[in-house]
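K.L.:
pasting a predicted model and its sequence here:
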Amino acid sequence: MVMLKPARLLDLGCGSGADLQPLRARYPDMQMIGIDRSAAMLAQAAARTPRWRRWLPGVLGGRQTALVRADIARLPIAPRSIDMAWSNMALHWQADLPATLREVQRCVRVGGLFMFSMLGPDTLRELRGALAEAGLPLRAHRFIDMHDVGDMLVEAGFAEPVMDMEHITLTFDTPAALYRDLADTGGHCALAARPRGLLTPRARARLDDALLRLRDDGRLPATMEIIYGHAWRGEPRQTEDGRAIIQFERGRRR
């Protein structure tokens, strides 16, 4: 169990604000900052946040909630000013995850906590297989293995990473229902070399047929691999100008 009472919490990729109220209930006295690139999502998050929390920061002291439009890869946050960073199902869309993790580490204070969830490489494996069977280029995002994410955390300056995962299988009546559900998530393939055009009706029919052959009891499966992780912001290993930091502990006299 993690015992922490953060004074400042950063929600990375807060989206429509679904996590803001549960986090507020868990840590009622903290200042919360929600970051997202989408103005439309932030408007929904603002609608979830009680107006008195948004407009009375002077009365609330450190307990207000701020919503900021920004890219989580370039955070408008002072170094070492955050006690806890939180990200729920947003990191997998980052084009350069190691750089994003370094940016998060920059903002978290020494001894602060980073907790997150993200999609793993088994996500949409049925769709990727169907694309290959239909002879179509990859249109599904490539997700990163949890062990590689753990290594990236350490390289970014976090310590003691703990990683876990689970598989969840969703089912759909038709390929169209699967496509519609994926579109409704607002996510997309972030591969730089992804196909830019639409599928032709003939290519779409081949993909539909390949997916339909995967049906189990009349339902089309779609696997989601969910990665969970947390890590602590470790002591800096070098100064800002690149010099290594070597720590010595004075021994106790007997």
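P.N.:
Yep, it's here.
K.L.:
switch to C-alpha atoms for all contacts and neighbour counts from now on
P.N.:
OK.
K.L.:
which residues does Pro98 contact?
P.N.:
Under the criterion of Cα atoms under 8 Å, 6 or more residues apart in numbering, the neighbours of Pro98 are Met152, Leu153, Ala156.
K.L.:
mind listing the helices for the stretch 151-254 of the chain?
P.N.:
Assigned helices in the stretch 151-254 of the chain, in chain order: 175-184, 201-212 (criterion: DSSP state H, counting those that start in this stretch).
K.L.:
among those, which is nearest Ile72?
P.N.:
Of all the helices of the stretch 151-254 of the chain, it is helix 175-184 that lies closest to Ile72, at 21.7 Å by Cα to Cα.
K.L.:
about what we covered before: and among the helices of the stretch 151-254 of the chain, the most buried is which?
P.N.:
With neighbours defined by mean count of other Cα atoms under 10 Å, none of the helices of the stretch 151-254 of the chain is more surrounded on average than helix 201-212, at a mean of 16.
K.L.:
endpoints of stretch 46-53, how far apart?
P.N.:
Distance across stretch 46-53, first residue to last, is 10 Å (Cα to Cα, to the nearest Å).
K.L.:
that one: how far from the chain's middle?
P.N.:
Here the centre of mass of C-alpha atoms in stretch 46-53, compared against the chain's by Cα atoms, centre = their mean, to the nearest Å, lies 23 Å away.
K.L.:
what are the contacting residues of it?
P.N.:
Contacts with stretch 46-53, where a contact means Cα under 8 Å, 6+ apart, come from Gly17, Leu20, Gln21, Leu60, Arg63, Gln64, Thr65, Leu67.
K.L.:
for Leu101, give me its contacts.
P.N.:
In this structure, Leu101 makes contact with Met152, Leu153, Ala156, judged by Cα under 8 Å, 6+ apart.
K.L.:
turn those into a markdown table, including neighbour count.
P.N.:
A markdown table is the format used below for those (neighbours: other Cα atoms under 10 Å):
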| residue | neighbour count |
| --- | --- |
| Met152 | 18 |
| Leu153 | 25 |
| Ala156 | 20 |
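K.L.:
another structure for you, compare them:
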Amino acid sequence: MLQAEFDQFALEYQQQHAASIRLSGETPDFFAQYKIDDVAARLAHSGVKPRRILDFGAGVGNSLGPLRAAFPDSEITLLDPSSQSLDIARKRFPGQADFRHFDGETIPYDDASFDLAFAACVFHHIPENLHVALIKEIERVLTGGGSFFLFEHNPWNPLTTNAVRNCAFDENAVLINSRDVRKRMAAAGFSKSDVVYRIFFPRVLARLRPLERFLTRMPMGAQYFVHAVKPAV
């Protein structure tokens, strides 16, 4: 289902994404960049330098440029069920990552293959009954002490729900609140996780964005991420 859905929109993804977020005043590049900046800052604070990175549900590769800039020495894998999306990503960034097709169930890598896994607004496209199994797959391919960052749209933010409602490739999306994400991550084996809310001000109020560091626990940001660390063996 996911392959057919995203193959259908792959060629128009960038334009449709940009149109859906126009009320924010920002571009898809802005949203891709801030996510990787957040991941890099949190890992740097812990002194972690991931050697192998998995971008789960990477689509057309919007996160690859920021990932490559933040982690220039890392091996990066883009995983997606849409072959057409991966073809676009491969043409955009030739030779900069391993572009791997995914059957939607089993990640085609051995246990403990990655130090960092990252999912950028992917799970609201996946049926809820599959979430725990897929998160468990991500947990399986992480090394002990490896991090998983799951970014999602916040269903409690009206600008976010408007953007999703007006985006063709989000037609079948079901937004997930952070509490349910944490429950599913715990069921998949991540015993502890942390929620951070992001993007409180549109571009017209960008001068207020330095205040966001004081608001990250307030569940009204346009997006949020849940960060979990796989227990070390």
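P.N.:
Perfect, I can see it now. None of the values given here were measured: they were computed from a predicted structure.
K.L.:
circling back to that earlier point, okay, the contacts of Pro98 of structure 1 in CSV with distance to Leu91 of structure 1 next?
P.N.:
Putting the contacts of Pro98 of structure 1 into CSV (distance: Cα to Cα, whole Å) gives the following:
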residue, distance to Leu91 of structure 1
Met152, 12
Leu153, 12
Ala156, 14
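K.L.:
looking at those residues, which is nearest Gly13 of structure 1?
P.N.:
Proximity to Gly13 of structure 1 was ranked across the contacts of Pro98 of structure 1 by Cα to Cα; first place goes to Leu153, at 18.1 Å.
K.L.:
on that earlier part again, out of the contacts of stretch 46-53 of structure 1, which are buried?
P.N.:
Gly17, Leu20, Arg63, Gln64, Thr65, Leu67 (16 or more other Cα atoms under 10 Å).
K.L.:
from those residues, which land in helices?
P.N.:
In helices, judged by DSSP state H, the following of these are found: Leu20.
K.L.:
nearest to Leu75 of structure 1, of the buried ones among the contacts of stretch 46-53 of structure 1?
P.N.:
Relative to Leu75 of structure 1, and with distances defined as Cα to Cα, the nearest of these is Leu67, at 12.6 Å.
K.L.:
now for the buried ones among the contacts of stretch 46-53 of structure 1: which two are most distant?
P.N.:
Of all pairs drawn from these, the greatest distance, 16.4 Å, lies between Gly17 and Arg63 (Cα to Cα).
K.L.:
distance to Leu124 of structure 1 for the helices of the stretch 151-254 of structure 1 - can I get that in CSV?
P.N.:
Formatted as CSV, the entries for the helices of the stretch 151-254 of structure 1 read as follows, by distance: least, Cα to Cα, whole Å:
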stretch, distance to Leu124 of structure 1
helix 175-184, 10
helix 201-212, 11
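K.L.:
coming back round to it: looking at structure 2 now, which of the contacts of Pro98 of structure 1 still hold up?
P.N.:
Retained in structure 2 by both residues aligned by TM-score structural alignment, their matches' Cα atoms under 8 Å are the following of those: Met152, Leu153, Ala156.
K.L.:
in structure 2, what residue corresponds to the last one?
P.N.:
Alignment note (TM-score structural alignment): Ala156 of structure 1 maps to Ala188 of structure 2.
K.L.:
just checking, its match touches Ile138?
P.N.:
No - with contact taken as Cα atoms under 8 Å, Ala188 of structure 2 and Ile138 are classed as non-touching, separated by 9.0 Å.
K.L.:
Asp209 of structure 1 and Ala222 of structure 1, how far apart?
P.N.:
When distance is defined by Cα to Cα, Asp209 of structure 1 is 15 Å away from Ala222 of structure 1.
K.L.:
what's the answer for Ala7 of structure 1, then?
P.N.:
For Ala7 of structure 1, the distance to Ala222 of structure 1 - Cα to Cα - is 40 Å.
K.L.:
could you do Thr49 of structure 1 as well?
P.N.:
33 Å.
K.L.:
do Gly34 of structure 1 as well
P.N.:
Applying Cα to Cα, the value for Gly34 of structure 1 to Ala222 of structure 1 is 30 Å.
K.L.:
can you give me the strands in structure 2?
P.N.:
Listed from the start of the chain, structure 2 has strands (DSSP state E) covering 52-56, 75-80, 98-101, 114-120, 142-153, 193-198, 223-229.
K.L.:
using JSON lines, please lay out the ones you listed together with distance to Gln33 of structure 2.
P.N.:
What follows is these, written out as JSON lines (distance: least, Cα to Cα, whole Å):
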{"stretch": "strand 52-56", "distance to Gln33 of structure 2": "14"}
{"stretch": "strand 75-80", "distance to Gln33 of structure 2": "16"}
{"stretch": "strand 98-101", "distance to Gln33 of structure 2": "20"}
{"stretch": "strand 114-120", "distance to Gln33 of structure 2": "11"}
{"stretch": "strand 142-153", "distance to Gln33 of structure 2": "13"}
{"stretch": "strand 193-198", "distance to Gln33 of structure 2": "13"}
{"stretch": "strand 223-229", "distance to Gln33 of structure 2": "13"}
